[in-house]
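S.K.: Based on what follows, work out the 3D shape:
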Amino acid sequence: MAKKVKAPGIYAPGSIILTENIIKNMDDPDEGLIMELSPGGETGMDKVAAKYGYSLEISTSDNMVTSRMMPLNKKTEEIDVSGETCPGPAIIVGEMLSGMPSGDRLMVKTLSSDTLDDIAMVARSMGSKIVEKGVIGDRNYVIIEKAEKIQADGAAALNKDSVLIVQSNGIGNAERAYATFIFSKVALSMGKKVIIFTLMDGVSLVKKGNAAIVKHPDFERLDKLMGDVVKAGATIYACELSAKFRGIKPSDLAEGVKMAGAATYLELLSDPGNVIVNF
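M.R.: Next comes the predicted model:
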């Protein structure tokens, strides 16, 4: 996290001397420094930034000047997710982080501070770190530094990077049907393995053509969402017994869906590496 120092009432050149001393004594200068000063305290900060290899951004609000210095060797991309409906921001950020090299940074802006909490959770679960949070104008923001997830040894290695979603509700419960594939999409964007096991009425979701009739005005059609999840690498099973009860044959299943028996289901449930979600 970037170091933040409030120093009202200190003006140049005192603010310059203070800033240099802070930089010299920081545990990790690569994380950057934010100085909150009285107007006039920012004078000469451009020279300090250049001397120590930082970029400099100056902003003013409420009789306070903020000098924000970040390392020049860190490439930072910016994105504004204001107006995106959950889980859109989490998916967008997860996909962007997945495609970024380690060490690069992503600044995410949004009108909602609550959205940032969700985004921070995505970043941490992927092994990345939050280096700064704050407010610029009417936007809340967070800066994430991409890092590769480190796998621990032994008992600590149980990171539960696989999500098993069990769906026993059918097309008659649109909310639960959507939740299955929306949560799957978020998990996939976070780099997790996703397995969906449909049973009982849940198998009706994966019968050819059925998902196409489920449509919520705020989301894309369910069959499109299901197709996206399959293309992204999710594994979808239909319970063989439940399918037989409903006259559904393997040839009746939507593309990418496999039949599976009780042994597969129980094995998935007993796998300690799976986080289990029931809908």
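
S.K.: switch to C-alpha atoms for all contacts and neighbour counts from now on
M.R.: Fine.

S.K.: quick one: the strands in the protein?
M.R.: Per DSSP state E, the chain carries strands over the ranges 3-7, 33-37, 54-61, 64-71, 76-80, 105-110, 129-136, 139-145, 162-167, 193-198, 235-239, 257-260, 274-278.

S.K.: Would you do the same for the sequence below? I want to compare the two.
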Amino acid sequence: MCPVAIPKSDRTIDCQDLIYPGPILEAEKTLGTMTIGQVLEVITTDANTRPDLKTWAKRLNAEIVAITDETGGQYSFFVRKVAGAAAQPETSEKQDDERLFLIMLKTGFEYTPIVRSAFMYASLAAAMGFDTVVYCVQAGADTMVKSKIEELDQSTPGQPTILQRFSEARTMDVRVEVCEQTANVRGIGAEDLMEGVTLKGGAVLIDYAARAAGQLTF
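M.R.: This next block holds a predicted model:
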């Protein structure tokens, strides 16, 4: 693998003592004092900052120039201040805000009826024509791990299982996403997830919530 080319920076801030979202917040404040075209280097040790850099930069109409490899847990990202109006983050394939419906799932296997309900309502929203996304955080992320979904599902015999409700939702083109920061904390990798489930940074959830025509939390 070729080493990352290190760009010349106009300013550098050290955020090694800050945890997510601290490095992003400090970078945003510093960029506000810089001129168009200047490059800011942010030194950090927080792995949870990395997944949100692209979404954050697009919101500011900034450009991520480079992200270095980690050395001893430390890495840097370089962001350039760009002219023009702020761009919209690339968070979904569809951008019709009036038809976006958000379901946030934070409940895990400790109460499977709630998990099943989340996917049932997701299927219903999709059937009503909404571009529907189920975004999983906290214990909800565990329910999308393929090695756990059948083993830990406590559904009563004769009732639909989580897997059945999940499959119904996917058939209806419901997008299912897991918070990447949650996944990092819980030791969940992309390869551990059910087929069709993707990892998305936490900033994506904020964007969904701001744009959604409706939302439910389970």
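
S.K.: TM-score of the superposition?
M.R.: Laid over one another, the chains give 0.52 as their TM-score (TM-score structural alignment, normalised by the length of structure 2), with 121 aligned residues with a C-alpha RMSD of 1.8 Å.

S.K.: Just send the strands of structure 1 back as TSV, with distance to Asp118 of structure 1 and mean neighbour count too.
M.R.: Listed next are the strands of structure 1 as TSV, based on distance: least, C-alpha to C-alpha, whole Å; neighbours: other C-alpha atoms under 10 Å:
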stretch	distance to Asp118 of structure 1	mean neighbour count
strand 3-7	23	16
strand 33-37	24	23
strand 54-61	26	16
strand 64-71	24	21
strand 76-80	15	14
strand 105-110	12	22
strand 129-136	12	17
strand 139-145	11	22
strand 162-167	18	22
strand 193-198	19	24
strand 235-239	25	23
strand 257-260	30	19
strand 274-278	18	16
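
S.K.: Need these in a markdown table (columns: distance to Gly227 of structure 1).
M.R.: Listed next are the strands of structure 1 as a markdown table, based on distance: least, C-alpha to C-alpha, whole Å:
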| stretch | distance to Gly227 of structure 1 |
| --- | --- |
| strand 3-7 | 44 |
| strand 33-37 | 45 |
| strand 54-61 | 43 |
| strand 64-71 | 41 |
| strand 76-80 | 26 |
| strand 105-110 | 28 |
| strand 129-136 | 32 |
| strand 139-145 | 30 |
| strand 162-167 | 16 |
| strand 193-198 | 13 |
| strand 235-239 | 11 |
| strand 257-260 | 10 |
| strand 274-278 | 20 |
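
S.K.: among those strands, which is nearest Pro217 of structure 1?
M.R.: Of all the strands of structure 1, it is strand 162-167 that lies closest to Pro217 of structure 1, at 22.1 Å by C-alpha to C-alpha.

S.K.: Distance from stretch 61-72 of structure 1 to the middle of the chain?
M.R.: Chain-centre distance of stretch 61-72 of structure 1: 27 Å, with C-alpha atoms, centre = their mean, to the nearest Å.

S.K.: hang on, I meant stretch 199-206 of structure 1
M.R.: Distance of stretch 199-206 of structure 1 from the chain centroid (C-alpha atoms, centre = their mean) equals 29 Å.

S.K.: what range in structure 2 does it sit on?
M.R.: Mapped onto structure 2 using TM-score structural alignment, stretch 199-206 of structure 1 covers residues 137-144.
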